[in-house]
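> Based on what follows, work out the 3D shape:
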Amino acid sequence: MLYQVEVIISLKKGIRDPEAETIHKHLILRKGFDSIKSVRAGKYLLFSVDTDSPEKALEIVKTMCEKLRIYNPVIHDIEVRLSG
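Predicted coordinates for the structure are as follows:
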């Protein structure tokens, strides 16, 4: 069976996020959205995994992300979940 697995990679709290700071300061605030107090940027990946269970699909993607260093565990948090 084919499962869609989402991976969301974001900077850990306390790590400066220059991309998000630029979006916030130079776009959001300048366009009058003063109620937006902060922004965090990240990466979104979607994998199609052919396996026999949703649990196995999640395990495969988590293992792959760690072994292939898709993210840096020192500065990034990662969320792996089924799509939909």
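> CA atoms for contacts and neighbours, from now on please.
OK.
> Go ahead and report the secondary structure state at H26.
What DSSP: H, G, I helix; E, B strand; the rest coil gives for H26 is helix.
> Correct me if wrong: M1 contacts T51.
Yes. Counting by Cα atoms under 8 Å, M1 does reach T51; the two are 5.6 Å apart.
> who's more crowded, those two?
T51 (14 against 10; other Cα atoms under 10 Å).
> which residues does the more buried one contact?
Taking Cα atoms under 8 Å, 6 or more residues apart in numbering as the criterion, T51 is in contact with M1, L2, Y3, A57.
> Among those, which pair sits farthest apart?
M1 and A57 (9.7 Å; Cα to Cα).
> Buried ones in stretch 46-64, by neighbour count?
For stretch 46-64, a neighbour-count test (16 or more other Cα atoms under 10 Å) marks F47, V49, P54, A57, L58, V61, K62 as buried.
> Here is a second sequence; please produce its structure as well for comparison:
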Amino acid sequence: MSAAAAGLAEYDVTVTIENREGLADPEGETILRDLVLRSGRGGVRSVRTARILRIRVEAADARAAEADVERLCSELRLYNPLVSRASVRAEGAQ
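Just a heads-up that it's a prediction; the model follows:
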């Protein structure tokens, strides 16, 4: 049975993982210090880095796709919730 016949659609889910506020971001600090400020761009005050995962799933709707990926991230420990936070957003697949 195809996904469409089962009432499922494909969703592209984006997971953005970044350090929690207040925690050091050494990569962001290096980018700010060594690239941005040394190039003379004085208006930049901070740089924070993040990892992005793009996962395509089949689900009944966008909310279910997001819940599936949140569960996947948690079960597989794709990030450490003590030091990082993750945001999950689903869009219909193109």
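> Post the TM-score for the overlay when you can.
The TM-score (TM-score structural alignment, normalised by the length of structure 1) is 0.95; 84 aligned residues with a Cα RMSD of 1.1 Å.
> In strands, which of the contacts of T51 of structure 1 fall?
Mapping these onto strands (DSSP state E) picks out L2, Y3.
> what helix or strand is the residue nearest the centre of structure 2 on?
With distances taken as Cα atoms, centre = their mean, the residue of structure 2 nearest its centroid is T16 (1.3 Å). Assessed by DSSP states H and E, T16 of structure 2 sits inside strand 9-19.
> now do S48 of structure 1
Going by DSSP H and E, S48 of structure 1 is in strand 42-50.
> what's the average distance of that strand to structure 2?
In the superposition with structure 2, the average deviation recorded for strand 42-50 of structure 1 is 0.6 Å (mean Cα distance after the TM-score superposition for structure 1).
> Now do that strand: which range of structure 2 does it align onto?
Matched against structure 2 by TM-score structural alignment, strand 42-50 of structure 1 falls on residues 50-58.
> The counterpart of L37 of structure 2 in structure 1 - nearest residue in space that isn't next to it in sequence?
Matched to structure 1 by TM-score structural alignment, L37 of structure 2 sits across from L29. Leaving aside its sequence neighbours, L29 of structure 1 sits nearest to I36 (Cα to Cα, 6 or more residues apart in numbering; 7.7 Å).
> what's the lengthiest helix in structure 1 in contact with?
Using DSSP state H, we find that the single longest helix of structure 1 is helix 54-67. By Cα under 8 Å, 6+ apart, the surrounding residues in contact with helix 54-67 of structure 1 are Y3, V5, F47, V49, D50, T51, I70, Y71, V80, R81, L82.
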